[in-house]
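1. Give the three-dimensional model of this entry:
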Amino acid sequence: METEKIISELEFKAVRSSGAGGQNVNKVSSKVVLSFDLKNSQALSEEEKALLETKLFSRLTSEQILILNCDEDRSQLKNKAIVIKRFLDIITAGLVVPKIRKATKVPKSVIRKRIKDKMNLSEIKKSRRKPDY
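-> Predicted coordinates:
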């Protein structure tokens, strides 16, 4: 994955933001909406696209477009930087392939210890019972 190539494929749109800014909110478009077309991306291989499609299924639109918003700051540039960082974090986390779990055999010593502990507990409980004459 090349970050520069992916960033060049991003589309940004500035929208009027809700939130902090007072009267400034009504005049300035500080909210940044990022959209990334996963299906038509040239920066990702087909395997990477398939992996991201399965991992980001709930975040993608029906046209395989990832949309992220940011209106945390009053500055459009800061919001753009925040949304790019968030996007890169999502993509890198989505491309991580989990390690395959290998089933291991339980050692015989562990089995012996468990049975010994069970017998010991059984003896303790037996000794607590009332003796039968």
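
2. C-alpha from now on. contacts and neighbour counts both.
-> Will do.

3. what are the ranges of the strands in the protein?
-> With DSSP state E applied, the chain shows strands at 11-15, 31-37, 65-70, listed in chain order.

4. Would you mind putting those strands into a markdown table with distance to Leu95 and mean neighbour count alongside?
-> As requested, the strands of the chain are exported to a markdown table (distance: least, Cα to Cα, whole Å; neighbours: other Cα atoms under 10 Å):
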| stretch | distance to Leu95 | mean neighbour count |
| --- | --- | --- |
| strand 11-15 | 21 | 15 |
| strand 31-37 | 15 | 21 |
| strand 65-70 | 15 | 18 |
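
5. could the ones you listed go into CSV alongside distance to Gln76?
-> What follows is the strands of the chain, written out as CSV (distance: least, Cα to Cα, whole Å):
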stretch, distance to Gln76
strand 11-15, 8
strand 31-37, 6
strand 65-70, 9
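
6. Please generate a structure for the following sequence too, so the two can be compared:
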Amino acid sequence: MAISILPNISLADSELEVTYILASGPGGQNVNKVATAAQLRFDAAYSASLPDRVRARLLELAGSRATRDGVIVITARRFRTQQRNREDAIERLAALIREAAHRPAFRVATRPSRAARQRRLQGKAHRARIKQGRTVRLDD
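-> Okay, here's the model as predicted:
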């Protein structure tokens, strides 16, 4: 079964490796006995499902969650059950891939016009005069 991320991107279940580890947090005594935290590993560097542009940006966005080999590791321990933590980890990976696939808008750097700079300086001078009028001068 494939996990649909975007209309043009989906991941095969075989690309995801989920292991369960002991978790801290909610669960009472159960948390000491049952491995409920899900640790998801996704080899982004060699995934055939991702376009090159998305792969590069994904590894950049993953930051410390990515190993040197390009494997993204996500640990989910928010919930008390393995199934909910597994779903949470997959959803977090999907959100990260969606963010990586989003193309930021191209921005052209601009500079303030001469009139805008002049207005800014006039406003500063006006404010300075107002504040200057508030000072109490003591004649010596």
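
7. TM value for the aligned chains?
-> After superposition, the two chains reach a TM-score (TM-score structural alignment, normalised by the length of structure 1) of 0.72; 125 aligned residues with a Cα RMSD of 3.0 Å.

8. Who are the contact partners of the counterpart of Ser17 of structure 1 in structure 2?
-> Residue correspondence, TM-score structural alignment: Ser17 of structure 1 in this structure matches Ala23 in structure 2. Counting by Cα atoms under 8 Å, 6 or more residues apart in numbering, Ala23 of structure 2 makes contact with Val31, Asn32, Ala35, Thr36, Ala37, Arg77.

9. And the alignment partner in structure 1 of the last one, how close does it get to Arg86 of structure 1?
-> For Arg77 of structure 2, the aligned position in structure 1 is occupied by Asp71, per TM-score structural alignment. Asp71 of structure 1 sits 13 Å away from Arg86 of structure 1 when distances are taken as Cα to Cα, to the nearest Å.

10. Equivalent analysis for Phe57 of structure 1, please.
-> Remark: distance between Phe57 of structure 1 and Arg86 of structure 1 (Cα to Cα) = 17 Å.

11. cool, and Met119 of structure 1?
-> Plainly put, Met119 of structure 1 is 56 Å away from Arg86 of structure 1 if you go by Cα to Cα.

12. just Thr54 of structure 1 next, same as before
-> Going from Thr54 of structure 1 to Arg86 of structure 1 by Cα to Cα gives 19 Å.

13. quick one: which of these two has more around it?
-> In terms of neighbours (other Cα atoms under 10 Å), Arg86 is the more surrounded of Thr54 of structure 1 and Arg86; the figures are 14 against 11.

14. give the contact list for the aligned residue in structure 2 for that one.
-> When structure 2 is aligned by TM-score structural alignment, the residue opposite Arg86 of structure 1 is Arg92. Applying Cα under 8 Å, 6+ apart to Arg92 of structure 2 gives the contacts Ile74.

15. quick one, longest helix in structure 1?
-> For structure 1, the helix reaching the highest residue count under DSSP state H is reported as helix 108-128.

16. which other helices and strands contact it?
-> Secondary structure elements in contact with helix 108-128 of structure 1, counted by 3 or more Cα pairs under 8 Å, 6 or more residues apart in numbering; DSSP states H and E, are absent; no helix or strand qualifies.

17. Going by neighbour count, which residues of it are buried?
-> Under the neighbour-count criterion of 16 or more other Cα atoms under 10 Å, helix 108-128 of structure 1 has nothing buried.

18. what comes into contact with that helix?
-> Among residues not part of helix 108-128 of structure 1, none is counted as a contact by Cα under 8 Å, 6+ apart.

19. so what's Asn79 of structure 1 up against?
-> Taking Cα under 8 Å, 6+ apart, we find Asn79 of structure 1 in contact with Ser30, Lys31, Val32, Cys70, Asp71, Glu72, Asp73.
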